[in-house]
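Enquirer: can you look at this prediction? I've put the sequence above it.
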Amino acid sequence: MSLKEHLYELRYRLGLAMLVIAVGAIFGFIWFQVRLGPIPSLGDILTGPYCQPDLAPYRADITKDGRCALLQTEPFEIFLVQLQVGTAAGAVLLSPLWLYQIWAFITPGLYQKERKFARVFVGAGALLFVAGAVLAYLVVPEGLKVLLGFGSGNWTTALTGSKYINFVITMLFIFGVSFLIPLVVVMLNRAGVLSYERLAKWRRGLTMGLFVFAAVATPGTDPISMVVLALALVLLFEMAIQISRVHDKRKAKLRSAEGWDQLDDNEAAPFHYVASDAEGNDPGEKAVASEPAKRVNYDDAT
């Protein structure tokens, strides 16, 4: 394809992705106030941590029927919150569809092995992000209990809708993104940038850094969310170190089997390649080892 054809293809894929996100925004906007069978509405899900029975002594009773509700202090505040949250929720729910459009544009330029690694890391990243968001949702009520408990005898709480929703969304996003840090470590180890020896040597310093990161990154000042995030990151980071250990051990065994360790410093190491067709697809041919390249002595060249 020419550069012009690539630009047309990019415009087509981005157009489809934006259409999918727009459909998801409409769905999320409706879901914010409507239950989907046994699934509660998006508004009920987000206000769930704030409306926990344990927080009832700290909340102000601002409704006539005594139900839990957030406070609107500006015109159209709830409309803007519903629009923003609905768009974000729709984009997340329909992410496989619009991410596929990006994948369809990129994948023709990748080899089969590269596509395999991309699928694995994207799938693992999605699971880690969801796990982090779920953990944040479970931690929010405990964090609010600590934050609202200060000065409980002289203060009462009536949170505004926009500030509370922003707090919850920020917590979900930070926990989700933080859970991707160990995956980045594994990727760097696979690429040969970080070895297991370095990771094991830096374990104590990195653990301290994860606790500092958790203290700075969490939007709330409660110790519960900080400690939970730090402990989860330390656990995931240790798993990443062990995965790196297995990978480096397997790589060292492969180097020894191929005789790389017995090569002279001036001798080129053999490398493997798999022939590919014009479209970048591997035909399944066996890897062929090339002969070591001959060293050229430029001092004797004329």
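Expert: It's in. Residues are numbered from 1 along each chain as shown.
Enquirer: C-alpha only now, for contacts and for neighbours.
Expert: Noted.
Enquirer: from residue 288, how far off is residue 272?
Expert: 6 Å (C-alpha to C-alpha, to the nearest Å).
Enquirer: let's bring in a second one:
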Amino acid sequence: MARKKHTEMSFLDHLEELRWLLIRSTIAIIIVAGACYFIDDYIFNTIIFGPKDPNFITYRFFCGVTHFFGVDDTYACATEFKFIIQNTEVGGQFSIYLWMLVTAGFILGFPYILWEFWRFISPALYEKERKKAALFIIVSSILFFIGVLFGYFVVVPLSINFFATFQASSDIVNQFTIDSYISMIKTSLIASGLVFEMPIIIYFLTKLGLVTPVFLRKYRRAAIVIILILAAIVTPPDIPSQIIVSIPMLILYEASIIISALVVKKQEQNG
């Protein structure tokens, strides 16, 4: 199947297209961030500071699970988090306010960013593949949002629960800066969202011939080690949290192997 004819572009032309992609994506993020201004109270008081409440749904869930198995775990059923969040810089709150709106703009505007990315790479695809733009955007967006939700309802609460209840000494009082608290949330949400894009990334790498299912199976053990290391980085240093975060990543890796195998099989059938 031949690619659709299009004007050959030089390297500088591609850079110009990339520049406009970034400009349009930035404008979209700013517009969505501006819209989030009207729900800023919900974003901050309900979403951002929700996981610092011991009654947050994730804590209640894990507490219920431990009770179901007859385990009395004060760690999983914390009734109080003894820490305060403080601002230590003159313009700290204003800076955090703006960056959280931008982060919300990036997350909510991610489907548009994907569409811009698709427009950028589509000239290199087959005509039949270019018709799958909607499917690509929908699937990629769903995976990203699932990852963000996983970060928010799993990674963030596990981190807060651990660091809020851990004490090296009873003489030490936890006083987290707003910058470190927000940074943890932003990193957890965006990183989790991007990690859940693994099947899409493997799909394109397989299409380009850079990855094969044989390669993925051969280095499965190495991938498991890398996943465990990543889980250890983004979660508190306790084994249960690392296992909880590792499981979805392992499932995504196995799904990526299946997707890669399907792509290779289809390429072989098309000759």
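Expert: Now that the structure is in, tell me what you want to look at. Model, not experiment: these values are computed from the prediction.
Enquirer: in stretch 87-101 of the second structure, what counts as buried?
Expert: 96-97, 99-101 (16 or more other C-alpha atoms under 10 Å).
Enquirer: ditto for stretch 63-70 of the second structure
Expert: Applying 16+ other C-alpha under 10 Å to stretch 63-70 of the second structure flags 63, 66 as buried.
Enquirer: show me where the stretch 51-200 of the second structure has strands.
Expert: Ranges of strands within the stretch 51-200 of the second structure are 83-86, 174-177, based on DSSP state E, counting those that start in this stretch.
Enquirer: Serialize those strands to TSV and add fields for mean neighbour count.
Expert: Below are the strands of the stretch 51-200 of the second structure laid out as TSV (neighbours: other C-alpha atoms under 10 Å):
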stretch	mean neighbour count
strand 83-86	14
strand 174-177	15
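Enquirer: mind putting the ones you listed into CSV with distance to residue 242 of the second structure?
Expert: What follows is these, written out as CSV (distance: least, C-alpha to C-alpha, whole Å):
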stretch, distance to residue 242 of the second structure
strand 83-86, 23
strand 174-177, 23
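Enquirer: closest to residue 118 of the second structure out of the ones you listed?
Expert: With respect to residue 118 of the second structure, and counting by C-alpha to C-alpha, the nearest of these is strand 174-177 at 39.0 Å.
Enquirer: equivalent range in the first structure for that closest one?
Expert: The aligned range for strand 174-177 of the second structure in the first structure is 157-160, by TM-score structural alignment.
Enquirer: identify all contacting residues around the matching stretch.
Expert: Stretch 157-160 of the first structure is contacted by residues 58-60, 62, 70-73, 148 when judged by C-alpha atoms under 8 Å, 6 or more residues apart in numbering.
Enquirer: could you give the number of residues near residue 125 of the second structure?
Expert: 15 (other C-alpha atoms under 10 Å).
Enquirer: equivalent analysis for the one 4 residues further on, please.
Expert: The local packing of residue 129 of the second structure (other C-alpha under 10 Å) involves 12 other residues.
Enquirer: from the centroid of the second structure, which residue is nearest?
Expert: Geometric centre of the second structure, nearest residue: residue 193, 1.7 Å, by C-alpha atoms, centre = their mean.
Enquirer: find the nearest non-adjacent residue to it, please.
Expert: The shortest distance from residue 193 of the second structure to any non-neighbouring residue, by C-alpha to C-alpha, 6 or more residues apart in numbering, is to residue 147 (3.9 Å).
Enquirer: quickly note the distance from the aligned partner of that neighbour in the first structure to residue 142 of the first structure.
Expert: Aligning on TM-score structural alignment places residue 147 of the second structure opposite residue 132 in the first structure. Per C-alpha to C-alpha, residue 132 of the first structure is found 16 Å from residue 142 of the first structure.
Enquirer: between these two, which is the more surrounded one?
Expert: More neighbours surround residue 132 than the other of residue 132 of the first structure and residue 142, with 24 against 19 (other C-alpha under 10 Å).
Enquirer: enumerate every residue touching the more buried one.
Expert: By C-alpha under 8 Å, 6+ apart, the neighbours of residue 132 of the first structure are 172, 175-179.
Enquirer: for the second structure, what's the longest helix?
Expert: Assignment by DSSP state H gives helix 239-269 as the longest helix of the second structure.
Enquirer: chain center to it: distance?
Expert: 16 Å (C-alpha atoms, centre = their mean, to the nearest Å).
Enquirer: mind listing what's buried in it?
Expert: Result for helix 239-269 of the second structure [16+ other C-alpha under 10 Å]: buried residues 241-242, 245-246, 249-250, 252-254, 256-257, 259-261, 263-264.
Enquirer: quick one: what's aligned to residue 240 of the first structure in the second structure?
Expert: Checking TM-score structural alignment: residue 240 of the first structure goes with residue 256.
Enquirer: look up how far residue 179 of the second structure lies from the residue nearest to that match when sequence neighbours are not counted.
Expert: Closest residue in space to residue 256 of the second structure, ignoring its immediate chain neighbours: residue 199 at 4.6 Å, by C-alpha to C-alpha, 6+ apart. As judged by C-alpha to C-alpha, residue 199 of the second structure and residue 179 of the second structure stand 32 Å apart.
Enquirer: quick one: secondary structure of residue 9 of the second structure?
Expert: Following DSSP: H, G, I helix; E, B strand; the rest coil, residue 9 of the second structure is assigned to coil.
Enquirer: that one: neighbour count?
Expert: Counted with other C-alpha under 10 Å, residue 9 of the second structure comes out at 11.
Enquirer: and it, how close does it get to residue 120 of the second structure?
Expert: 12 Å.
Enquirer: what of residue 77 of the second structure?
Expert: For residue 77 of the second structure, the distance to residue 120 of the second structure - C-alpha to C-alpha - is 49 Å.
Enquirer: can you check residue 163 of the second structure too?
Expert: Residue 163 of the second structure is 42 Å from residue 120 of the second structure, by C-alpha to C-alpha.
Enquirer: more neighbours, residue 77 and residue 120 of the second structure?
Expert: Counted by other C-alpha under 10 Å, residue 77 of the second structure and residue 120 do not tie: residue 77 has more neighbours, with 19 against 15.
Enquirer: shouldn't that one be in contact with residue 63?
Expert: Yes. At 4.9 Å, residue 77 of the second structure and residue 63 qualify as touching, with contact defined as C-alpha atoms under 8 Å.
Enquirer: ok, back up a step: return the residues in contact with the match of residue 240 of the first structure.
Expert: Counted by C-alpha under 8 Å, 6+ apart, residue 256 of the second structure has contacts 198-200, 202-203.
Enquirer: no further queries at this time; thank you.
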